[in-house]
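[1] Build me a structure from this.
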Amino acid sequence: MSEKIKWGIVGTAGIAKNAIVPAILRANNAEVVAVASRGNKQKADEFADLFQIEKTYESYDDLLNDKEIQAVYIPLPNNLHAEWVKKAARKGKHVLCEKPAALTEEETKSMVDVCNQEKVVFMEAFMYQFHPQHDRVKEIIRSGEIGDVSLMRSSFSFFLDVESENIRLDAQLGGGSLYDIGCYCIHASRFILEKEPNQVFAASNHRLPSGVDLTTTGILTFNDGVTASFSCSFQQPFENGYEVVGTNGKIKVPFAFRPDVEGGKGEIVITNKDGESRTEVVNGDQYALQIEHFSHCILTNEKPSYDGTKSIENMKVLEGCLVSLQNNKIVQL
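    I've put the predicted structure just below:
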């Protein structure tokens, strides 16, 4: 049997329970050996019972001190990412950190610097990028089938009870639609177009008194004149797609970020300038593929396809959008 990376889970968040730990169990080169819930051993024990995890801890530090653990997954609130990524790295643990990596570009850079200094692998968990449908989209773009790309549109939205105590609505914890799901749209714009914007503008007329944005729209502008517009919202029906528009046609990906909701099925709809369309179906297990890629990088001492430098670039754009949102002005990057 091939070697497996031993994982520890720092926290019992829903994303860990519903997506990441099941993905580790499906992966061919990873296994979960421990979970921690700060100050709540019972919660950690209940989580462990669901997945037959051997060890539980009631402190994150105790988990990080476990020498058997090689890699950790950090699904903590956004404002805690920087602190615990650094602590994990200094204990020699490789780190898969939930998105967004941190709250600012400076924080992200400091996290990546510590991971580099400690010679551990760091990756921000944008799981969607590991679904093979996006590689196919890039192939179609490069083939010239839709001509020269001039525009990309993306959207990620769902309904969230704004009266709830959800951490997504807490400004102190790094809440807001832009941090939570807008980061996907920003990432996809850079990932699919394979370039960096030089200016951004974002706006929102729907905010809580704390300043947390509930719905935000934005525009990224690139040096060659290409634009990428996006919208993210806690107040709209579930949507998670993007569209790439060219001079001879367009590509639509309706399940771009959460194809797992469709059983792993990705759809790519290609429409030519005459309005004729065809649909390609691409299947994939994006969460398991992410775990397998990260674990492979640890085993082989390779750099992840999405490394810390790229996380810094993504946070630079995200922070630019936040500044634009707060000041109602175009921000040069």
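[2] can we go C-alpha only for contacts and neighbour counts from here?
    Fine.
[3] Strands of the stretch 51-200 of the chain, start to end?
    Listed in chain order, the strands of the stretch 51-200 of the chain (DSSP state E, counting those that start in this stretch) span 55-57, 71-74, 94-98, 122-125, 149-159, 197-207.
[4] right, and the ones you listed - which one's nearest V10?
    Across the strands of the stretch 51-200 of the chain, V10 has its closest neighbour in strand 71-74 (5.2 Å, C-alpha to C-alpha).
[5] The structure of the following sequence is requested for comparison with the preceding one:
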Amino acid sequence: MALRFAILGAARIAKPALIDPLSENPDASLVAIGASTRERALEYAMTHAIPNAGTYEEVIARDDVDVVYIALPPAGHCEWSLKALEAGKHVFLEKPATVNEAEARVLVDAAKKAGKRLIEAFHYRWHPLFRRAVEIVQSGQLGELVSAEAEFSVPIVRNAREFRWQASQGGGALADLGCYPVSWLRQLTGAEPEVTSAHQDLEPDGIDRRTTAHFSFPNGLQADVICDMDPEGGRKPPRLELVGTKGRLDIDNPLAPQYGAELKLTLDGQETRETFPRRPTFAYQFDGIVDAIQSGQPVWTEGADLIANAAAMAAIRRVAATG
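    The predicted structure follows:
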């Protein structure tokens, strides 16, 4: 039977992340949109041809919804994920899943008790480009990993409606941008880092404009994470560099290869370049999640991984605050 989805949050991200890929998947349907007001939900429903609209509570309570996709600002993730799980729904949750490690543990525990899935939306992880990168690293071709650098810096417009510039909504460079490079490094290495140093440039309300951190992994890999919502010189392509004793891996745009990306592998001085399909990361992700829920197979970004990514970001904040 096709999975029936509902959206919580009349957000821009819902179109590429759910509405578009769902329209191409015969095993899924979109039943309803929930927003902070019925009026906002109705407007969104009309724009995107969604048959039902209501408040968050009304949508979660529907009997014809199997999966709730939560596209709210991070500060609302824990509350509404818990309510959806308690109502017997699976939860597909925008990143970052929570604003702190404690909330991540609460949600994962709640999902286990409910017997439902709680999956964090790290769309990059499903694309052939990143799957190829994982294959290269875990095959040992690079030898012992020595150093890495991962950056996602992009200008975020400052205005009253932009939650990423609001501490109360769980915004900030680390939460919105840095969660990706943290996840990239963890997924590639299959290990958890120790944060040995970190720095955050804070706004008056405490939001981090820029965050940098240094990771030390158990195998000796030393890695730097960089994220910035107001980068000098403007937008920078997301990038990932990984150096080992036998070679080097460079990826331009590991975040969204559909906009153009290249994987460059250098071994023994010989360089090879690989390109990948322009099919959106979101489409691969959506198909994978539908299949995982229907089959019961685990995925990369749930359970212990969801907690571990939140824990790594919490460690960055803690080290930056204490020096």
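[6] ok so, going back, of all the strands of the stretch 51-200 of the first structure, which one is nearest V21 of the first structure?
    Nearest to V21 of the first structure among the strands of the stretch 51-200 of the first structure is strand 71-74 (9.2 Å), distances taken as C-alpha to C-alpha.
[7] That closest one aligns to what range in the second structure?
    Aligning strand 71-74 of the first structure against the second structure (TM-score structural alignment) gives residues 67-70.
[8] In this structure R279 of the second structure contacts Y259, no?
    No - applying C-alpha atoms under 8 Å, one finds R279 of the second structure not in contact with Y259, separated by 9.2 Å.
[9] Neighbour count: those two, which is higher?
    Comparing R279 of the second structure with Y259 by other C-alpha atoms under 10 Å, the one with more neighbours is R279, at 14 against 11.
[10] List the contacts of the more buried one.
    Q258 (C-alpha atoms under 8 Å, 6 or more residues apart in numbering).
[11] what number of residues lie near L242 of the second structure?
    23.
[12] Tell me the counterpart of it in the first structure.
    So L242 of the second structure corresponds to V244, using TM-score structural alignment.
[13] One more: Q166 of the second structure?
    Using TM-score structural alignment, Q166 of the second structure sits opposite D170 in the first structure.
[14] Run a quick neighbour tally on that match.
    D170 of the first structure: 16 surrounding residues under other C-alpha under 10 Å.
[15] what's the closest non-adjacent residue to it?
    Leaving aside its sequence neighbours, D170 of the first structure sits nearest to V212 (C-alpha to C-alpha, 6 or more residues apart in numbering; 7.1 Å).
[16] Also S29 of the second structure?
    Excluding the flanking residues, the one nearest S29 of the second structure by C-alpha to C-alpha, 6+ apart is R4, at 5.0 Å.
[17] Helix, strand, or coil at the one you found?
    Going by DSSP: H, G, I helix; E, B strand; the rest coil, the secondary structure assigned to R4 of the second structure is strand.
[18] residues near it, how many?
    16.
[19] Surely it is in contact with V67?
    Yes - shown here, R4 of the second structure and V67 form a contact pair, counting by C-alpha under 8 Å, at 6.3 Å.
[20] Stretch 106-113 of the first structure aligns to what range in the second structure?
    So stretch 106-113 of the first structure is aligned with residues 102-109, judged by TM-score structural alignment.
[21] Pull out the buried positions in that stretch.
    In terms of neighbour count (16 or more other C-alpha atoms under 10 Å), stretch 102-109 of the second structure has its buried residues at E103, A104, R105, L107, V108.
[22] contact partners of it?
    C78, S81, L82, A97, T98, L118, E302, G303, A304, L306, I307, A310.
[23] out of those residues, which are inside helices?
    Among those, the members found in helices (DSSP state H) are C78, S81, L82, A304, L306, I307, A310.
[24] Need the buried ones from those residues selected in ChimeraX.
    Selection of buried members from these for ChimeraX, criterion 16+ other C-alpha under 10 Å:
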select :78,81,82,306,307,310
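[25] Could you point out which of the ones in helices among the contacts of stretch 102-109 of the second structure is nearest to S153 of the second structure?
    Looking across those and measuring by C-alpha to C-alpha, the closest to S153 of the second structure is A310, at 19.5 Å.
[26] how about the closest residue in space to G241 of the first structure that isn't next to it in sequence, what does it touch?
    Distances taken as C-alpha to C-alpha, 6+ apart put P254 closest to G241 of the first structure, at 4.3 Å, once the chain neighbours are dropped. P254 of the first structure makes contacts with E239, N240, G241, Y242, G266, E267, I268, as judged by C-alpha under 8 Å, 6+ apart.
[27] Most neighbours of all those residues, which one?
    Result: Y242 is most packed of those (other C-alpha under 10 Å), 25 neighbours.
[28] what does whichever helix or strand it is part of rub up against?
    Using DSSP states H and E, Y242 of the first structure sits within strand 235-246. Residues from elsewhere that reach strand 235-246 of the first structure, judged by C-alpha under 8 Å, 6+ apart: 146-160, 214-215, 250-258.
[29] Repeat that for stretch 185-204 of the second structure.
    For stretch 185-204 of the second structure, contacts defined as C-alpha under 8 Å, 6+ apart pick out 133-134, 137-138, 150, 208-218, 308-309, 312, 315-317, 319-321, 323.
[30] so how many other residues sit close to the equivalent of Y128 of the first structure over in the second structure?
    Applying TM-score structural alignment, one finds that Y128 of the first structure aligns to Y124 in the second structure. Using other C-alpha under 10 Å, Y124 of the second structure has 23 neighbouring residues.
[31] follow-up on the earlier one: and the match of Q166 of the second structure, what does it touch?
    Contacts of D170 of the first structure (C-alpha under 8 Å, 6+ apart): G176, S210, V212.
[32] Just give me the match in the second structure for the last one.
    Counting by TM-score structural alignment, V212 of the first structure corresponds to I207 in the second structure.
[33] how many other residues sit next to that match?
    21.
[34] any idea how far R164 of the second structure is from it?
    Per C-alpha to C-alpha, to the nearest Å, I207 of the second structure is found 9 Å from R164 of the second structure.
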